[in-house]
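*Asks:* coordinates only, sequence not included:
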């Protein structure tokens, strides 16, 4: 028995001469179409450029949904005319953002100001497994108020959807940067 044990030990110890190396980290390779934009064709109190990859769904009250079928996502846009209620609308928009606090790891705000175009607002990036990963609101501070939210049609798993969030975030920033009010 002792000879068998020694023989097994020698085979295991000297039998494998190949150096073992750790496997390199693998990253998911996702490719998205190159970005192209077109003007929003629906008649609204506002206009902006929207991704050609998206499908626009007309909703009542000047609301709309910007759908990304391949990414299983949508940006839901709500519009409200201002009637001396800007403080109420801003409070409501921020409450909706901070409802995600329980599931969010962080909420990162970023202000947006375009004095020339009279577009003022904030965009909130919500990290973690929250229901919405990006929310924003913009206003001209006198007549118009828009709120937008990014949603995915799946149970939130932030690590898995992060590439899609970043892709659509660029479209949201482009939307805000190209936003124009029709009635000033």
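*Replies:* It's in. Predicted model only: the values in this text are computed from it and were never measured.

*Asks:* contacts and neighbour counts: CA atoms only from here.
*Replies:* Will do.

*Asks:* for whichever strand or helix holds residue 147, name the packing helices and strands.
*Replies:* Following DSSP states H and E, one finds residue 147 within strand 144-152. For strand 144-152, the packing partners by 3 or more CA pairs under 8 Å, 6 or more residues apart in numbering; DSSP states H and E come out as strand 73-81, helix 86-98, strand 132-139.

*Asks:* roughly how far is that strand from the heart of the chain?
*Replies:* Centroid separation for strand 144-152 versus its chain: 11 Å, with CA atoms, centre = their mean, to the nearest Å.

*Asks:* contact partners of it?
*Replies:* For strand 144-152, contacts defined as CA atoms under 8 Å, 6 or more residues apart in numbering pick out 45, 71-82, 86, 89, 93, 131-139, 181.

*Asks:* circling back to that earlier point, tell me which of the helices and strands packed on strand 144-152 sits most buried.
*Replies:* Compared across these, strand 132-139 shows the largest average neighbour count, a mean of 24 (mean count of other CA atoms under 10 Å).

*Asks:* next, the distance between the ends of stretch 141-158.
*Replies:* 33 Å (CA to CA, to the nearest Å).

*Asks:* one more: stretch 62-73?
*Replies:* Span of stretch 62-73 from end to end, CA to CA: 20 Å.

*Asks:* check stretch 60-67 too.
*Replies:* OK, stretch 60-67 end separation, CA to CA: 16 Å.

*Asks:* residues of that stretch that come out buried?
*Replies:* Neighbour counts over stretch 60-67 (16 or more other CA atoms under 10 Å) mark 62-67 as buried.

*Asks:* next up, a structure to set beside the first:
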């Protein structure tokens, strides 16, 4: 019995001696993603001109469907052009409905109106907050002839915390697109 109590005593001594250092929790770390300084170049389509980020790759499928791919961020901005033929109300409803469809997964959708009377560009930018499939949508029009819609998608499962830095970067590109668009 004496041997067992000696093992117990030595075990307790080693336990107290070995735990002398205070445990200090590690500070929270933040992920740092560095994106290049944005440089823009002029792009021309059949119906309008705009400034695009040089980091993106422009693909013009058929003159009405275009894509700005961002391979580094694994995302794409899908752009569609439509002529207005007495259907402005339907085009506006469809563009707004697309944004509302993401409301079930999103924590919120923040609309930002856009007006450039000088160049006849009017529209709306929808910032989607939360784990929705698309992180931003927009439309711009001159309200008589031209109508452009766009949606931003990432090639990954929507996890807002993870894609937030890239989404913010690309949302700024969308705003630049809206500000720079000029009708032909």
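*Replies:* Sure thing, it's come through. Predicted, not measured: the structure shown is a model, and the values here were computed from it.

*Asks:* in three-state terms, label the residue nearest the centre of the first structure for me.
*Replies:* Against the mean C-alpha coordinate of the first structure, by CA atoms, centre = their mean, the closest residue is residue 165 at 3.6 Å. Here residue 165 of the first structure takes the helix state, with states given by DSSP: H, G, I helix; E, B strand; the rest coil.

*Asks:* hang on, residue 113 of the first structure packs against residue 137?
*Replies:* No - judged on CA atoms under 8 Å, residue 113 of the first structure makes no contact with residue 137 at a distance of 11.6 Å.

*Asks:* tell me, what's touching those two both at once?
*Replies:* The overlap between the contact sets of residue 113 of the first structure and residue 137 (CA under 8 Å, 6+ apart) consists of residue 121.

*Asks:* now check the second structure for the residue matching the residue nearest to the centre of the first structure.
*Replies:* Counting by TM-score structural alignment, residue 165 of the first structure corresponds to residue 167 in the second structure.

*Asks:* and if you look at residue 130 of the first structure?
*Replies:* With TM-score structural alignment as the criterion, the equivalent of residue 130 of the first structure in the second structure is residue 132.

*Asks:* what's the burial count for that match?
*Replies:* 21 (other CA atoms under 10 Å).

*Asks:* so who does it touch?
*Replies:* Residues near residue 132 of the second structure by CA under 8 Å, 6+ apart: 102-103, 105-106, 158, 160.

*Asks:* a helix runs through it, doesn't it?
*Replies:* No - counting by three-state DSSP, residue 132 of the second structure is not part of a helix but coil.

*Asks:* strands of the first structure, start to end?
*Replies:* Using DSSP state E, the strands of the first structure run over 37-39, 46-47, 49-51, 55-58, 64-68, 73-81, 104-114, 119-128, 132-139, 144-152, 180-181.

*Asks:* nearest to residue 8 of the first structure among those strands would be which one?
*Replies:* Within the strands of the first structure, the stretch nearest residue 8 of the first structure is strand 119-128; the backing value is 50.9 Å (CA to CA).

*Asks:* list the helices and strands that closest one packs on?
*Replies:* In terms of contacts (3+ CA pairs under 8 Å, 6+ apart), strand 119-128 of the first structure is packed against strand 104-114, strand 132-139.

*Asks:* got JSON lines for those, with distance to residue 4 of the first structure too?
*Replies:* Listed next are these as JSON lines, based on distance: least, CA to CA, whole Å:
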{"stretch": "strand 104-114", "distance to residue 4 of the first structure": "57"}
{"stretch": "strand 132-139", "distance to residue 4 of the first structure": "62"}
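
*Asks:* minimum distance to residue 17 of the first structure: which of those has it?
*Replies:* Smallest distance to residue 17 of the first structure across those (CA to CA): 46.8 Å, for strand 104-114.

*Asks:* how much does the closest one stray from the second structure?
*Replies:* Here the mean offset of strand 104-114 of the first structure against the second structure after fitting is 1.1 Å, by mean CA distance after the TM-score superposition for the first structure.

*Asks:* buried residues of that strand, list them for me.
*Replies:* For strand 104-114 of the first structure, by 16+ other CA under 10 Å, it's 104, 107, 112.
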